[in-house]
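> here is a sequence with its predicted model. Questions after.
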Amino acid sequence: MTDKNEIINNDKKNYRPNVAAIVLSAKYPHQCEIFIASRTDVENAWQFPQGGIDDGESAKDALFRELEEEIGTREIEIIAEYPQWVSYDFPPAIAKKMHPYDGQIQKYYLVKLKKGAKINIATDVPEFSEYKFVPTKNIYDYITFFKRTVYKQVLKYFKNEGYI
């Protein structure tokens, strides 16, 4: 496990350690559709499920916990893991809300819903107001601007590796 202090204090910026999941529908590999959801707290901001890593928690444990908290299931199979941590900075309006963090540093996982898994975004503390599965080529029609660079990097890697 990477030292959390190493992650947080990357490049003199204070990054929040985080996991993110690119969730493929249970139809994968026959059909490649990716889950995206619209945030409840930022208008028209679509994203992948993601969330902070708690103290003493591994990235994989955080992945399963966050998926259950955000989309109501941990019924997934991990297909692949992005080999590095990737970071992005928050835009100023979001940085104010996320103080003391300047952005997030994330470990990305490509996962597939297990057959019969049910999505439920009406969780205890809903983070999403709606969701959909979209073809990879349509992701950028929805994704919020400040996450696009990281999403492109990660999706390109999984595509080049033959996963999507």
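That came through fine. Residues are numbered from 1 along each chain as shown.

> every contact and neighbour count from this point should use C-alpha atoms.
Fine.

> list the contacts of residue 140.
Applying CA atoms under 8 Å, 6 or more residues apart in numbering, we find residue 140 in contact with residue 148.

> quick check, it in a helix?
Yes - the assignment for residue 140 by DSSP: H, G, I helix; E, B strand; the rest coil puts it in a helix.

> how much space between it and residue 34?
Distance, residue 140 to residue 34, by CA to CA, to the nearest Å: 12 Å.

> just give the nearest non-adjacent residue to the residue nearest in space to the middle of the chain, would you?
Centroid-nearest residue in the chain, with CA atoms, centre = their mean: residue 20, separated by 2.6 Å. With sequence-adjacent residues excluded and distances taken as CA to CA, 6 or more residues apart in numbering, residue 20 is closest to residue 50, at 4.1 Å.

> how many residues are close by the one you found?
The tally of other residues near residue 50 (other CA atoms under 10 Å) stands at 20.

> another structure for you, compare them:
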Amino acid sequence: MDLPYRDLPYRRCVGAVLFNQDGRVLVARRADLPNAEGAPGGWQLPQGGIDAGEDPAVAIFRELAEEIGTGKAEILAEHPNWLNYDLPPELLGKALGGRFRGQTQRWFALRFLGTDDEIRLDLDPHPEFDAWRWARLAELPSLAVGFKRAIYETLARDFARFAGP
């Protein structure tokens, strides 16, 4: 039985705004999200689900290790609010296993303590990303897919104090 959109729950997850020593933020390109020309596209911040009973501050390091191959970071701040997004209608029933209307996310600002060569997208047998780069924090909203743009605007504003060297 299909639930109406409004009755679907949000998936709980964490997200990382990972700053390097220069105050730039790690963004990664989704391997499964082509751009208008059919080439890989869809830049985003590392994020992922929170396991049952898992503390968000633990989940963020697990997700970093899974998605970028390293959890060498320290937490600078935790956003005080859970930030939600709804999937667009064309993704309902498809994305997130078809069981969720979107995600409710706990975001962390972190300082990367490793070196660039420790960032490895190829360690997971099914990598989510195929490329990464350091970007200016102010770029985040323009890189985000439309339904995540408001969250990225909030993060760019609320974590701006960490964007300097």
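Now that the structure is in, tell me what you want to look at. Keep in mind that this is a model prediction, so the values were computed, not measured.

> what's the TM-score once they're superposed?
Scored against TM-score structural alignment, normalised by the length of structure 1, the superposed chains reach a TM-score of 0.83; 148 aligned residues with a CA RMSD of 1.6 Å.

> if we can go back for a sec, tell me which residue of structure 2 lines up with the residue nearest to the centre of structure 1.
Alignment note (TM-score structural alignment): residue 20 of structure 1 maps to residue 15 of structure 2.

> contacting residues for that match?
Listed by CA under 8 Å, 6+ apart, the contact partners of residue 15 of structure 2 are 45-48, 60, 105-108.

> ok, so of those residues, who is nearest residue 86 of structure 2?
residue 105 (11.5 Å; CA to CA).

> for whatever helix or strand the closest one lives in, name the packing helices and strands.
In this structure, residue 105 of structure 2 sits in strand 102-112 according to DSSP states H and E. With contacts taken as 3 or more CA pairs under 8 Å, 6 or more residues apart in numbering; DSSP states H and E, strand 102-112 of structure 2 sits against strand 10-19, strand 73-78, strand 83-86.

> hang on, the earlier thing: overlap between the contacts of residue 15 of structure 2 and structure 1?
Among those, the ones still in contact in structure 1 (both residues aligned by TM-score structural alignment, their matches' CA atoms under 8 Å) are 45-48, 60, 105-108.

> what is the nearest of the residues you listed to residue 145 of structure 2?
Nearest to residue 145 of structure 2, judged by CA to CA, of those is residue 45 at 11.3 Å.

> and that closest one, what's its match in structure 1?
Counting by TM-score structural alignment, residue 45 of structure 2 lines up with residue 48 in structure 1.

> give me the angle between the strand holding residue 105 of structure 2 and strand 73-78.
120 degrees (axes from the mean of the first three to the mean of the last three CA atoms, to 10 degrees).

> distance from strand 102-112 of structure 2 to structure 1 after superposition?
Compared with structure 1 after fitting, strand 102-112 of structure 2 has a mean deviation of 0.3 Å; criterion: mean CA distance after the TM-score superposition for structure 1.

> contact partners of stretch 79-92 of structure 1?
Residues outside stretch 79-92 of structure 1 that contact it (CA under 8 Å, 6+ apart) are 15, 102-112, 146-147, 150, 154, 157-158.

> whichever of the residues you listed end up buried, select them in ChimeraX.
Applying 16 or more other CA atoms under 10 Å to the contacts of stretch 79-92 of structure 1 leaves a buried subset, and the ChimeraX line that selects it is:
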select :15,102,103,104,105,106,107,108,109,110,111,112,147,154,158
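
> okay, now residue 121 of structure 2: neighbour count?
Using other CA under 10 Å, residue 121 of structure 2 has 21 neighbouring residues.

> so what's the closest residue to it other than its chain neighbours up against?
The shortest distance from residue 121 of structure 2 to any non-neighbouring residue, by CA to CA, 6+ apart, is to residue 68 (5.0 Å). The contact partners of residue 68 of structure 2, taken as CA under 8 Å, 6+ apart, are 46, 119-121.

> for the residues you listed, which pairs are in contact in structure 1 too?
Kept across both, from these, using both residues aligned by TM-score structural alignment, their matches' CA under 8 Å: 46, 119-121.

> mind checking what residue 84 of structure 2 lines up with in structure 1?
Using TM-score structural alignment, residue 84 of structure 2 pairs with residue 87 in structure 1.

> all good on my end, thank you.
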